[in-house]
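> Here is my input; please provide its structure:
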Amino acid sequence: MKKLFFLLLSLVGVQTFAQFKSKEPFAHTFSIVARDPVTGEIAVGVQSHWFSVGTSVSWAEAGVGAVATQSFTNKSFGIRGLKLLKEGKTAQQALDILLSDDPGIDVRQVAIVDNKGNVAVHTGKGCVQFAGDIKGEQYSVQSNMMLTDKVPTAMSKAFEASKGKPLAQRVMSALNAAQAVGGDIRGKQSAAILVVPAKSNNEPWNERTVDLRVDDAQEPLLELERLLKVHEAYQFMNEGDLAVEKNDMPKAMSLYGAAMKMFPDNLEMQYWTAVTLANNKEVSKALPMFKKIFSQNTDWKEMTKRLPAVKLLTVTDEEMKLILAQ
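Model (predicted):
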């Protein structure tokens, strides 16, 4: 770490470095901000050789926009940038205001996308090479302290080649492409993806479509991709639950089936699917599932005994005996 500090001293100057190293996070990295032109969803994705990069670099708000603030990170740019967008400023106007009185402008790297798809990006002349950015249609990719100068181009190509896929998957493709051409010269440690809806319903506690972080791992992108797959599977389960509430069992079972196909060894997905079948008078279909689950973990049988009391399992006494006999 000391060697890295001395390197920075020579690159950005003793006075500049001393001014920023003590009070601002040190997140050299590659990232992407983007808006889906079809759904209107907005995203930011990032990876770095720095602990918990997602808590410093990535900021987004439903119906407003997204900000990536990196290199010598100014966290306030996230909150202040989103506030400016909310006030009606474009991405470029917001960025200009943020940088207008910033004494660390030369060591900043910042990208913003607003809810209309306007994009603005700044790479300071004091950012550690290789540093650069590319603006595309409703997205921007940016990186600094990279092993090679190929990262922005690789990210841009991967993002554009994935048109038609869900935004989170497109962001994941861009991050993987960056790593494939070398990524951060220091290696890998943490990564994050944040996706927010096109519009706000004034429910900020419920307005993050995807919010995943890997704070410390040898292969953060592999773990982030695994978590994204788990997230997508549980989304199928959630949508299946909603279908049950609307008494649309064919749709519910289709969604549950899609989730279990993604994670065939996940006992909880299988369990609640079996419970749903039993509650909908299809106990005969549920019994083989309960048998398989109970054979692998008897705690699920104990759980089953507790469900009728809270009306999560609404079967007859005879049906309950059949289930517990599995």
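
> From here on, just use CA atoms for contacts and neighbour counts.
Fine.

> longest single helix anywhere in the chain?
Secondary structure of the chain read by DSSP state H shows that its longest helix is helix 220-245.

> can you pull the buried residues of it?
For helix 220-245, burial by neighbour count (16 or more other CA atoms under 10 Å) applies to 220-221, 223-225, 228-229, 231-238, 240-241, 243-244.

> Then stretch 7-14?
Buried residues in stretch 7-14 (16+ other CA under 10 Å): 8, 11, 12.

> I'd like the distance between residue 146 and residue 319.
Plainly put, residue 146 is 62 Å away from residue 319 if you go by CA to CA, to the nearest Å.

> Name the residue in those two with the higher neighbour count.
residue 146 (27 against 16; other CA atoms under 10 Å).

> Would you mind confirming that that one is in contact with residue 180?
No. In this structure, residue 146 is not within contact of residue 180 by CA atoms under 8 Å, at 11.8 Å.

> so what's residue 114 closest to, chain neighbours aside?
Of all residues not flanking residue 114 in the chain, residue 65 sits nearest, at 4.2 Å (CA to CA, 6 or more residues apart in numbering).

> contacting residues around the one you found?
42, 82, 85, 112, 113, 114, 115 (CA atoms under 8 Å, 6 or more residues apart in numbering).

> Give me the distance between residue 204 and residue 60.
Taking CA to CA, one finds residue 204 at 11 Å from residue 60.

> Compare these two and say which one has the larger neighbour count.
Shown here are residue 204 and residue 60; by other CA under 10 Å, residue 60 has more neighbours (26 against 10).

> would that one count as being in a strand?
Yes. If the criterion is DSSP: H, G, I helix; E, B strand; the rest coil, then residue 60 is within a strand.

> to compare against the first, here's another:
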Amino acid sequence: MRKALFTGCLVIFSIAALAQYNRENPLVHTYSIVAMDTATGDIGVAVQSHWFSVGTVVAWAESGVGAVATQSFSNPAFGPQGLQLMKTGLDAEATLQALLASDEGREYRQVGVIDVSGKTASHTGAKNIKEAGHVVGDYYAVQANLMENNTVWQAMADSFEGSAGEPLAERMLKALEAAQTEGGDIRGKQSAALVVVSGTPTGKSWIDRKVDLRVDDHENPLQELRRLWKVHQAYEYMNAGDVAVEAGDFERAGELYQSAETMFPNNLEMQYWHAINLANVGNLKEALPMFKSVFSKNPKWKKLTPRLIDNGMLSVSEGDLKQIMKQ
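Okay, here's the model as predicted:
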């Protein structure tokens, strides 16, 4: 007989119920959202739970295909299987029904699905632990179980609908925060995840997976997830600045580096590369005090600087380099 996996809470089940679970179907009582940005076509999934590393079990997404959130007595196979079914041309509802039809534990499952066209479907099995429910709306579905209150999933839906026009990751994160404000998981909180993929694939996974953030174990996972989301946005500016440097557009690079630094004014990495770019465009007067500030806080940046001459990342005269190294 297969055994149930009990972690974090004690629940007593009948022998018949025990027969439906194994160690591949962990308890993940939680709340989640699958959604689409109609302006960009981006697809995403976000989740929070009182469970370790919830993102590795619940959140599944693939560019040009869709997203799946599989939770409650989670069947992790629903993630890759759901994506594969959508690849064959099934829409969200047909995919969900196919997953449930093949699973004897369907009444213990909770699942949300969105396909590449933005169609959504959700399922809350009759044997989910209360409070449990879901809302299927235009281009999103939210689902929650083992909640403090039965108003959680509607609060998530209201939040998502009320944040139209903002980036998809921001909207989904706000939906999670709305759930927590409404009471959230009755047991508390531990981990969270946020994933966004492009609606139209480029064939380059490092481009198509636009956001992939996880907080595996934290006393305030949503606060940490929001911090990481802010860091992610800042480094998007840094990455775009690097691309501008490669293209020789140092003026644009400076603007992008400045945007990143504005978000994190105490980040030495951002200050340093901003100073390097200023030096490259001949604005040594503004760059020198920035170099001085960075070098005083971490001398290893000073040690690094001459090495950038050989590969062209720092393009200054010998005299200018000497001025920089005096800082």
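
> Flag every buried residue along the host helix or strand of residue 285 of structure 2.
Here residue 285 of structure 2, judged by DSSP states H and E, is contained in helix 284-297. Under the neighbour-count criterion of 16+ other CA under 10 Å, helix 284-297 of structure 2 has 284, 287, 288, 290, 291, 292, 294, 295 buried.

> likewise stretch 201-219 of structure 2?
208, 209, 210, 211, 212, 213, 214, 215, 216, 217, 218.

> Beyond the helix holding residue 285 of structure 2, next helix or strand please.
helix 300-304.

> Residue 294 of structure 1 maps to what in structure 2?
In structure 2, the residue paired with residue 294 of structure 1 is residue 295, using TM-score structural alignment.

> Tell me the spacing between the spatially most central residue of structure 1 and residue 200 of structure 1.
With distances taken as CA atoms, centre = their mean, the residue of structure 1 nearest its centroid is residue 193 (2.3 Å). Residue 193 of structure 1 sits 19 Å away from residue 200 of structure 1, going by CA to CA.

> Likewise for residue 209 of structure 1?
12 Å.

> again with residue 216 of structure 1
Taken as CA to CA, the span from residue 216 of structure 1 to residue 200 of structure 1 is 31 Å.

> quick one on the thing from earlier: quick check: helices, which of the buried residues of stretch 201-219 of structure 2 are part of them?
Going by DSSP H, the helices hold residue 208 from the buried residues of stretch 201-219 of structure 2.

> closest to residue 309 of structure 2 among the buried residues of stretch 201-219 of structure 2?
Relative to residue 309 of structure 2, the closest of the buried residues of stretch 201-219 of structure 2 is residue 210; by CA to CA it sits at 32.3 Å.

> Now which residue in structure 1 aligns to the closest one?
Aligning on TM-score structural alignment places residue 210 of structure 2 opposite residue 209 in structure 1.

> What are the neighbouring residues in contact with that match?
194, 195, 196, 197.

> Quickly name whichever of those residues is closest to residue 169 of structure 1.
residue 195 (10.6 Å).

> Now do the SS call for that closest one.
Per three-state DSSP, residue 195 of structure 1 ends up strand.

> okay, now it: neighbour count?
So residue 195 of structure 1, with other CA under 10 Å, has 28 neighbours.

> ok, it touching residue 213?
No. The criterion here is CA under 8 Å, and residue 195 of structure 1 misses it with residue 213 at 11.9 Å.

> Show me what the helix or strand containing residue 275 of structure 1 is packed up against.
Take DSSP H and E as the rule and residue 275 of structure 1 turns out to sit in helix 267-279. The helices and strands touching helix 267-279 of structure 1, judged by 3 or more CA pairs under 8 Å, 6 or more residues apart in numbering; DSSP states H and E, are helix 249-262, helix 283-296.

> okay, the ones you listed in a markdown table with distance to residue 30 of structure 1 next?
Formatted as a markdown table, those follow (distance: least, CA to CA, whole Å):
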| stretch | distance to residue 30 of structure 1 |
| --- | --- |
| helix 249-262 | 29 |
| helix 283-296 | 43 |
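
> Tell me which of these sits nearest to residue 99 of structure 1.
helix 249-262 (45.1 Å).

> in the closest one, what counts as buried?
In helix 249-262 of structure 1, counting by 16+ other CA under 10 Å, buried: 249, 251, 252, 253, 255, 256, 257, 258, 259, 260.

> Grab the nearest non-local neighbour of the third one.
Closest residue to residue 252 of structure 1 in three dimensions, ignoring its sequence neighbours and counting by CA to CA, 6+ apart: residue 240, at 4.1 Å.

> isn't that neighbour right up against residue 257?
No. Between residue 240 of structure 1 and residue 257 no contact is recorded; they are 9.3 Å apart, counting by CA under 8 Å.

> In a helix, residue 141 of structure 2, correct?
No. Counting by three-state DSSP, residue 141 of structure 2 is not found in a helix; it is strand.

> residues in contact with it?
33, 34, 35, 112, 113, 114, 120, 121, 122, 134, 135, 157.

> at 10 Å instead, please
32-36, 45, 69, 111-114, 119-123, 134-135, 153, 156-157, 160 (CA atoms under 10 Å, 6 or more residues apart in numbering).

> try residue 77 of structure 2
24, 25, 57, 58, 70, 99.

> Spell out for me the ChimeraX command that would select the buried members of those residues.
Typed into ChimeraX, the line below selects the buried ones among these, using 16+ other CA under 10 Å:
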select :25,57,58,70,99
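
> Which of the contacts of residue 77 of structure 2 sits closest to residue 105 of structure 2?
residue 25 (9.8 Å).

> sec struct for the closest one, please.
With three-state DSSP as the basis, the three-state label of residue 25 of structure 2 is coil.

> Thought residue 76 was touching it, still the case?
Yes. In terms of CA atoms under 10 Å, residue 25 of structure 2 counts as a neighbour of residue 76; the distance is 6.6 Å.

> what touches both of the two?
residue 57.

> before we move on, the earlier item: report the distance from the helix holding residue 275 of structure 1 to the chain centre.
Helix 267-279 of structure 1 has its C-alpha centroid displaced from the chain centroid by 28 Å (CA atoms, centre = their mean, to the nearest Å).

> Nice, that's everything, thank you.
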